[in-house]
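[1] Build me a model from this:
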Amino acid sequence: MVKQEEWDAIVVGSGMGGLVCAAYLAVSGRRVLVLEQHDVAGGNSHVFRRRRAYEFDVGVHYLGDCGPDGVLPAIFSGLGLDGRVTYREMDRGGFDRIALPGLTVDVPVGWEAYTGRLTRALPGEAEGLARFTGICAAVAGETRSMLLSGSELSVADLMARTPVSAQWGRRTLGELFDHCGLSPRARTVLAAQSPNYGMGPRQATVATHAAVTDHYLRGAYYPEGGGQVLAAALVEALEAHGGQLRTKSRVERILVEDGRATGVGMKDGDVHRAPLVVSNADYSRTVLDLVGEEHFGRRVVSRTRRAEMALPLATLYIALDTELPERPNANLWWYRDADIEGYYEQLAQERINPVPFLFVSFASLKDPDARAVCPPGHSNFQVMTLCPPSYDYWGVREGPAAGERYRRNQGYQERKAELTEAMLGAAEEALGPFRRHIVHLETATPITHERYTLATGGTPYGLARWGGPGSRPDTRTTIEGLHVVGTNTRYGTGITGSAVGGMACAAQILDRGLLAEVHRGARFGDPDLLPVRDADWDPLAVSRGAGRRGARGLARIG
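    Here you go, the predicted model:
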């Protein structure tokens, strides 16, 4: 028997953008239903557990701008969540270590300190480096100022208030490198963290690079308790204000009648009705599959069909029965050579063995007091590299989003094993030998990522190109009552970019400048409604939603 329910708003997917939007709608009095096809909410912020001893973050490796003036803390505070998420700061003198052959650069907090560190590392390029960081700092400053202003400006006023962004924002990073006359070595140091957004210098815009760099130069942090605490806190705010989260609930169709959204149809045949639907699902799947291209204009459909995705990652989740040699609380960006543009050309040609690049995130250094990360005396870290997205490369045909059962596919297993071995070899080059201490090793590929998030191309970074350079869709669509959020929108990638996009979507629906208001201290959520957390509080259990909180199958540590 088909069930029908009525809601004020339905959110499809529970990544950071969807949960932020849902929570702000709920604290504003809307009856909100969040539907998540996975077992837990959180999208790229979720965690998983192994051997009752280790917890691994899928996508939260570090967060920027979480100090007193930070954007992400303001978003949580506006929901009444002050103190429910706390952040441990990484090494201010070098939260990212960039390692090239013969050169190591530790990235410090602040544009001035960063420029000084670069100049000391590459003294012959001081003038070009200063020009580069000056333009990027100006673009980032203009972008953040406009984001927090809460004002609607005419095109003329916007251009007047963002002159450097108008000149450089939509040009490529490669063009800025050329303008500054920088060598391949300098370009590699400056773009070493470009895997944070999954695009090379010839594809990424200056605005993208400047925003991501500025984000971390405002301070790099890690949420105490791991990435799942972010989703759990948002679920608490949602449920405390009358909303619902339902996990293991896959939406089959977003319903559109007479040009407006009217609800969703579920895979099990149930129907939920609402005059407002927010899709936190992958943008291309939203347009082409969940809604259907017949409901959109030709331009939107054409852009979506021709869209390019950012590159995906392969990740090794590693646990050791010993501690790593002493090192700073910093991520490692390791490159086999000093030619960043050549590296992205290799990727385009599907040549990544031997592995040319690694990003290493040390969870047991970032959150040493967290009981779930690993037992005392052990280590927990992740090793990542960008990799080709094509199904052919991975030995699959249609991918898991289309229902393909790929995990026992021999071609897939061979490619996965080959890359695992290549990444381990490169990791030991970067860190020293550790294999004999491995007690848990697991590899996730872009196909794995697609399986859990249904993301096109298996990337956590969303669209690289949708129309012109730097162009991405806004949260409001051409269908009345239908909005989109997540890492594909123009508000950027990552946890904070997705959260800001969720805020922007809620602001459009509620017709008020939410981000500017909460950044100035406004509170919309009532903290007195939030549940008391006891000593056994488990963010993973909370993130299943109230209806499944006690369901079987939840792995616990210890």
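[2] CA only for contacts and neighbour counts going forward, please
    Fine.
[3] What about the spatially closest residue to L514 that is not a sequence neighbour, how many residues nearby?
    Once flanking residues are discounted, L514 sits nearest to A507: 5.5 Å by Cα to Cα, 6 or more residues apart in numbering. By other Cα atoms under 10 Å, the residues close to A507 number 18.
[4] and if you look at the one 5 residues further on?
    Close neighbours of R512, defined as other Cα under 10 Å, add up to 14.
[5] Let's compare: structure for the following, please.
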Amino acid sequence: MKTDYLIVGSGLSALVFGALMAKAGKTVRVLEAHEHPGGFGHSFTMAKKYTFNAQLHYVWDCGEGNTVNRVLKQLDLDRTITFNRFDPDGFDRMRMPNYKLDIPSDRVELVRRLSQLFPESAENCQQFVAEIQAVRNGLRYLSPPIQPLAVLGHLGDVYRALQYLHSTLQAAFDKFKLPRAAQTLLALQWPDFLLPPEQLSFYAWVILFTGYQEGAFYPTQHFDRVINALVDVIITAGGEVLLNREVTDFSIIDKTVTGATAIDLLTHETHAYLADTVICNIDPKHAAAKIGIEKFSRSIQHKLNYDYSPSNFMAYCVVQGIDLRDYGFGKSNTFHSGDVDLNVAFNRMYNNHDYTNPSFAITTPTLLTDTGGDCPPDCQIVEFLTVANYEYFNHLKQSDPKAYRQRKAEILKSILDVVERDYVPNFRSYLVFQITGSPTTNEHFCYCPEGNSYGSSLTPRNMGVDRLNHETSLKNFYFCNASSGYPGFAPTFWTGALLYQRLSGDKILN
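    Next up is the predicted model:
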């Protein structure tokens, strides 16, 4: 049966788009190669009792009137999907030798804390924090859907933001002459981007940093409730979410995409699916290769020439017989670096594969909500994340699987050594479960080329005016994913909702 919308891939932006269209009365069919919907937002259960989310750790833009809240209200899900806020006095805990800084929501308090740590650079810190907010204000007016009158009314902020179009975070740090230690404390949430300051777009950092300052959140019922609720909207409205369906080809007639062919990975049967409009949630470069890159306009071909983001190493752990709140953990994330220079730390791990002095993130999802459900009541989940090089791990896995497993164990050992030294003595004695993931894990389970974590890399080159969006130059065919929007929970909500708004004319975003 032909549908109004055929959606290839079930990442979060696609589910948001599909749910909105289904709610609006359109027929929707979603094809997903994995056994779980949700892309990087999906959850998985191990040992029949421990549930982990693949990648998401905390989110932003979920407050009343913000993007996520607007979408959920449109779907009548704002009471089903609720969020707990992280500690406004310190949602990110930054830790490094001789320094620690808890990032507060209040900008004045942030300046006070920085000035206390770096009294000789207090004025520089104050000016930098003010610049962050000015640039963020300018970016709001430059974000689609752009309202010309609003831009004209705020030309000062817009001009200020445009000055950083090609700027890295490091360049902004240098402009304000911030001490190296202050730079590291402010940029220690680098695992949220998997890029060091000298490569990371200043725009990307500003958007995320200010977004979390305005409110860092975690779903009250964990992330699987979010994914399942969006799927339920589609199915309840008569749509389909078909799992284990890997798209092998797209149907094209005279530069018009009419559908797709997919293989059922369980039965190995091939099926053709037709639709008035096809929404592509899989990696745009991967989709373009299936279709034939020459079928796209030169402008789109140029935009498809993006770099993939680096990938990551993850460790999913469970502890028993200990309350991590007794060691300072709670409604916050912890970011650690053994190096004062994050550029050095990144290069050591990503390029030299040296994790003897790691920089990494620690998140404790069990402590972010009181609803339970992710593990037995006497246990707590703790996860560790850092950067990893896909080529290195892929070669290791292909050439020597035993060495691959051993390398993952060595990285986790380095991280746990730091945890026991600086955070929780004898942490290993409380471990009852642990499993690690590498870039090849991402590639296998989330179908992301080269194991990338965020689609296109968040460098100034990929964040400029030539960044890919929903347009493909083919008729009835649109991109809708992290590389054609932006990565992360709130940005993917925005990407899906914005495409819905453009195709339906139903305005739900500002």
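[6] if we can go back for a sec, in the second structure, what residue corresponds to the residue nearest to L514 of the first structure?
    Counting by TM-score structural alignment, A507 of the first structure corresponds to Q501 in the second structure.
[7] my read: its match touches W494, true?
    No. The pair Q501 of the second structure / W494 is not scored as a contact, 10.2 Å apart, by Cα atoms under 8 Å.
[8] circling back to that earlier point, what's in contact with the helix or strand where the match of A507 of the first structure lies?
    Following DSSP states H and E, one finds Q501 of the second structure within helix 489-504. Helix 489-504 of the second structure is contacted from outside by 12-17, 20-21, 56, 59-62, 67-68, 71, 145, 470, 480-482, 485-486, 506-509, using Cα atoms under 8 Å, 6 or more residues apart in numbering.
[9] Show me which residues of it are buried.
    489-501 (16 or more other Cα atoms under 10 Å).
[10] mean offset of that helix relative to the first structure (after superposition)
    Here the mean offset of helix 489-504 of the second structure against the first structure after fitting is 1.1 Å, by mean Cα distance after the TM-score superposition for the first structure.
[11] now that helix: how far from the chain's centre is it?
    15 Å (Cα atoms, centre = their mean, to the nearest Å).
[12] what about V344 of the second structure, which helix or strand?
    helix 342-350.
[13] And the contacts of that helix?
    Helix 342-350 of the second structure is contacted by residues 184, 188, 195-198, 337-339, 354-355, 357-359, 387-389 when judged by Cα under 8 Å, 6+ apart.
[14] and the angle for the helix or strand following it with helix 342-350?
    Of the helices and strands lying after helix 342-350 of the second structure in sequence (DSSP H and E), the nearest is strand 359-363. Using axes from the mean of the first three to the mean of the last three Cα atoms, to 10 degrees, the inter-axis angle of strand 359-363 of the second structure relative to helix 342-350 is 90 degrees.
[15] So which other helices or strands are in contact with strand 359-363 of the second structure?
    strand 333-337, strand 379-388 (3 or more Cα pairs under 8 Å, 6 or more residues apart in numbering; DSSP states H and E).
[16] out of these, which comes closest to G90 of the second structure?
    Of all those, strand 333-337 sits nearest to G90 of the second structure, with 8.9 Å by Cα to Cα.
[17] quick one: contacts of that closest one?
    Applying Cα under 8 Å, 6+ apart, the contact partners of strand 333-337 of the second structure are 91-97, 188-189, 345, 357-364.
[18] Please indicate which of those are buried?
    91-96, 188-189, 345, 357-364.
[19] Who's the closest spatial neighbour of the equivalent of R70 of the second structure over in the first structure, skipping the chain neighbours?
    Mapped onto the first structure by TM-score structural alignment, R70 of the second structure lines up with A74. Excluding its sequence neighbours, the residue lying closest to A74 of the first structure (Cα to Cα, 6+ apart) is H519, at 5.3 Å.
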